[in-house]
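In: Based on what follows, work out the 3D shape:
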Amino acid sequence: MEFVWVVPRAALFSKAAVHGFAPLQPADFEKQFSKVSRSEGFFVERRMAEITPAWKQPIPYVAVTCEDTVFTMTRLTGGEARLHGKRSIGVGGHINPCDQEASGVDGLLAAACTREIDEEIILPAGPQQLEPLGLLNDDTTEVGAVHVGVVYRLVLTPAQADQLRIRETESLAGEFLPYSELVSLAEQDDSPFESWSTLLLRSGALASASAPSMSLA
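Out: Below you'll find the predicted structure:
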C-alpha cells in the first residue's frame, strides 16, 4: 500500500486554478506553495488520491539542462501507465512518507526531489543546485486533475552532462536534445510529450530569465 502527500486544492488555489505553467520567484515559491504544502498537506493512500480531484498531489518535476539542450526521456514501462510512450523533460515523482522520515515536514519537498532524481538518473559526484521555477497545472487530463507539478531546473556543465545516465533503463530511455527542437515538437497539435512537458516547453520558461511571479490566489 502506497501513501502519497496531498494538498487540498482549495488551499493551493484559492480561486480558479491556473492552467499551464505559473512562474514563481523563490520568495513567492516559498510563500505561495511550499508554506501552504507544509501546513495544509497530509499523506493518504494513493488509490484514494488518484480519484479525488479535491486533493492535489505535488510532484517534483526537474528539468535537466546543459547549455542549449534539455534532457529528454521516453517512458517505456513502469510508473504511471497513462504516460507510457510519452516523452518527458521532467524527472520526478510522488512524495512518500520516507521523505518525511528523512527530513521532517520542513524538508519534505527537497528530500522527495533528491530521492526521485536518484531513482531515475545517475548524476556525476558533486553538488548540484536546484532552481525553483514555479508550478505546472493541467486539469484537462485525468492525470493532471489530481496532480500539480513543482518545477525545478538543474543546470549541468557539458562535462557533467556527459556522465549523466538513466538508472531505470528498462522503463526509461533518455538523451540531451536541442531546446529549439523540443519546442518545435511541443508546438505541434499532436505533441509527443506528456501534457506537463508540452506546457513547460511552450511557456518558454527554460529559455529565458525568471519571469515575474504569478499569483495563485
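In: Please make it C-alpha for all contacts and neighbour counts, starting now.
Out: Noted.
In: Please identify which helix or strand holds the residue in the chain sticking out farthest from the centre.
Out: Centroid-distance maximum for the chain: Ala159 at 24.4 Å, with CA atoms, centre = their mean. In the assignment (DSSP states H and E), Ala159 maps to helix 158-163.
In: which is the next helix or strand following that helix?
Out: Following helix 158-163 in sequence order, the next helix or strand is strand 165-166 (DSSP H and E).
In: Would you mark the buried spots in the helix or strand following that following strand?
Out: Counting by DSSP H and E, the element after strand 165-166 in chain order, helix or strand, is strand 172-178. By 16 or more other CA atoms under 10 Å, the buried positions in strand 172-178 come out as 172-174, 176.
In: Please identify which two of the residues you listed are farthest apart in space.
Out: Maximum pairwise distance in these, criterion CA to CA, is 13.7 Å, between Leu172 and Phe176.
In: so what does the longest helix belonging to the chain touch, helix or strand wise?
Out: Longest helix in the chain, counting residues (DSSP state H): helix 108-120. In terms of contacts (3 or more CA pairs under 8 Å, 6 or more residues apart in numbering; DSSP states H and E), helix 108-120 is packed against strand 55-66, helix 97-103.
In: let's see it at 10 Å
Out: With contacts defined as 3 or more CA pairs under 10 Å, 6 or more residues apart in numbering; DSSP states H and E, helix 108-120 has these neighbours: helix 35-40, strand 55-66, helix 97-103, strand 130-137, strand 147-155, strand 165-166.
In: Quick check: which of these is buried the most?
Out: strand 55-66 (a mean of 25; mean count of other CA atoms under 10 Å).
In: angle of that strand against strand 172-178?
Out: Per axes from the mean of the first three to the mean of the last three CA atoms, to 10 degrees, the angle that strand 55-66 makes with strand 172-178 is 50 degrees.
In: Is it correct that Leu76 is in contact with Arg82?
Out: No: the pair Leu76 / Arg82 is not scored as a contact, 11.1 Å apart, by CA atoms under 10 Å.
In: Which one's more surrounded, these two?
Out: A direct count of neighbours by other CA atoms under 10 Å for Leu76 and Arg82 places Leu76 higher, at 18 against 10.
In: about what we covered before: what residues does the helix holding Ala159 touch?
Out: The contact list for helix 158-163 (CA atoms under 10 Å, 6 or more residues apart in numbering) reads 64-67, 69, 71, 122-126, 155-156, 175-176.
In: Please generate a structure for the following sequence too, so the two can be compared:
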Amino acid sequence: MPTEEQILVIPESFILSIGTIDGFESDVDRFLKPILASDQLSFRPRSAMEIDPGFKQLIPYVLLEWTDPNGMIKLFTYTRGGGGGEKRLHAKRSVGIGGHISDEDAAMGADAYTTGMHREIAEEIQLKSSYHETTEGLLYDPSNDVGKVHLGVVHRFVLSTPDVKSNEADLADGGFVSIDELRADMERLETWSQIAIQALYR
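Out: Got it, this is the predicted structure:
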C-alpha cells in the first residue's frame, strides 16, 4: 500500500483570528504572511482534510497572462479532465494552474509553499516564456464542498510570450483566451476562476 499524501493545511481558527475571507481578498500581507509564518501550519492526510472544513488546504492558483500584439490581454485556459485531480471539478474550465503542497516539498528544509507551487506548475504545463510574478490575493468560497476546505493563493505570471503547453491529459484544450471571451462564458468556469477574473480584470 502506498503511503497517503500529506498536504499542507492551516486551521480555520487561525485564519479567523486574522479576519474573514469571503470570495477574493486582496490584502495579501495581512493574511498570507502570518499564515506562511505560522507554527500552526502542518501536513495532514489528504483524505481526511478533503472532508474537514476545520482546516484549509493551501493551494497556489497561478494565472498565466499574456498580452497579444494587438494589446489584448489573454489568460491561459483549460478544461479539467478525468485524471488525478479534484474529481468534483471535472469538465469545468479553469484559468488557474496549481495544486496541493505536499510534505515532500519541504524536504531538505526547502520553502514548502514556493517549492510546491513550482513543482505543480512543472507537472501541469511546459512554461518556456520568461515572466514577471506577483501575488494578487487569496480565494475562499464556502458555497460548495470543494471550496469549504481549500484556500487559494492567486499568483499572476505576466508572460513575455504565449509559450505554454499542457503536460497532462487532465488539462485539456489548453490555450490563451481573451478576458472578454472568458467573461462571456463565465458559467463554464469553475468558481475560483470566476472570482479571480472578476477581481483582477474589471
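In: How close are the two chains, by TM-score?
Out: With the length set by TM-score structural alignment, normalised by the length of the second structure, the two chains reach a TM-score of 0.88; 191 aligned residues with a CA RMSD of 1.7 Å.
In: Ala111 of the first structure - how many residues pack around it?
Out: A count of nearby residues for Ala111 of the first structure, using other CA under 10 Å, gives 21.
In: Quick check: the gap between it and Ala125 of the first structure.
Out: Going from Ala111 of the first structure to Ala125 of the first structure by CA to CA, to the nearest Å gives 18 Å.
In: how about the residue nearest the centre of the first structure, what does it touch?
Out: By CA atoms, centre = their mean, the first structure has its centre lying nearest to Tyr61, at 1.5 Å. Each residue near Tyr61 of the first structure by CA under 10 Å, 6+ apart is listed here: 89-94, 113, 116-117, 132, 134-136, 148-153, 196-197.
In: circling back to that earlier point, what range in the second structure matches the longest helix of the first structure?
Out: In the comparison with the second structure, helix 108-120 of the first structure aligns to the range 112-124 (TM-score structural alignment).
In: cool, stretch 5-12 of the first structure as well?
Out: Per TM-score structural alignment, the counterpart of stretch 5-12 of the first structure in the second structure is residues 8-15.
In: what about Thr67 of the second structure, how many neighbours?
Out: Residues within reach of Thr67 of the second structure, counting by other CA under 10 Å, total 17.
In: residues touching the equivalent of Leu89 of the second structure over in the first structure, list them.
Out: Counting by TM-score structural alignment, Leu89 of the second structure lines up with Leu83 in the first structure. Contacts here follow CA under 10 Å, 6+ apart; on that basis Leu83 of the first structure touches 74-77, 143, 193-195.
In: Just the buried residues out of those, in PyMOL syntax.
Out: Buried members of these, defined by 16+ other CA under 10 Å, are picked up in PyMOL with:
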select buried, resi 74+75+76+143+193+194+195
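In: ok, the contacts of Leu83 of the first structure vs Leu164 of the first structure, which is closest?
Out: Among the contacts of Leu83 of the first structure, and counting by CA to CA, the member closest to Leu164 of the first structure is Thr74, at 15.5 Å.
In: check contacts around the closest residue to that closest one other than its chain neighbours.
Out: Excluding the flanking residues, the one nearest Thr74 of the first structure by CA to CA, 6 or more residues apart in numbering is Arg87, at 4.3 Å. Contact partners of Arg87 of the first structure, counting by CA under 10 Å, 6+ apart, are 72-76, 172-174, 191-195, 197-198.
In: before we move on, what about His155 of the second structure?
Out: For His155 of the second structure, the contact set (CA under 10 Å, 6+ apart) comprises 60-64, 96-98, 117, 133-138.
In: And it, what's its match in the first structure?
Out: Under the alignment defined by TM-score structural alignment, His155 of the second structure is paired with Tyr152 of the first structure.
In: Please tell me how far the residue nearest to the centre of the first structure sits from Leu133 of the first structure.
Out: On the measure of CA to CA, Tyr61 of the first structure and Leu133 of the first structure end up 10 Å apart.
In: between those two, what contacts are shared?
Out: With CA under 10 Å, 6+ apart as the test, Tyr61 of the first structure and Leu133 both reach 150-153.
In: Any chance of those residues in TSV with distance to His19 of the first structure as columns?
Out: Converted to TSV, those look like this (distance: CA to CA, whole Å):
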residue	distance to His19 of the first structure
Val150	14
Val151	14
Tyr152	18
Arg153	20
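In: of those, closest to Ser34 of the first structure?
Out: Here the nearest of these to Ser34 of the first structure, counting by CA to CA, is Val150; it sits at 9.6 Å.
In: Surely that closest one touches Asn137?
Out: Yes: between Val150 of the first structure and Asn137 there is a contact at 9.2 Å, judged by CA under 10 Å.
In: who touches both of those two?
Out: The contact sets of Val150 of the first structure and Asn137 overlap at 21-22 (CA under 10 Å, 6+ apart).
In: In contact with the closest residue to Leu182 of the first structure other than its chain neighbours, which residues are there?
Out: Leaving aside its sequence neighbours, Leu182 of the first structure sits nearest to Leu201 (CA to CA, 6+ apart; 7.3 Å). By CA under 10 Å, 6+ apart, the residues touching Leu201 of the first structure are 21, 89, 179-180, 182-187, 193, 195, 207.
In: Same question for Glu104 of the second structure.
Out: Glu104 of the second structure touches 5-7, 43, 110, 112, 115-116, counting by CA under 10 Å, 6+ apart.
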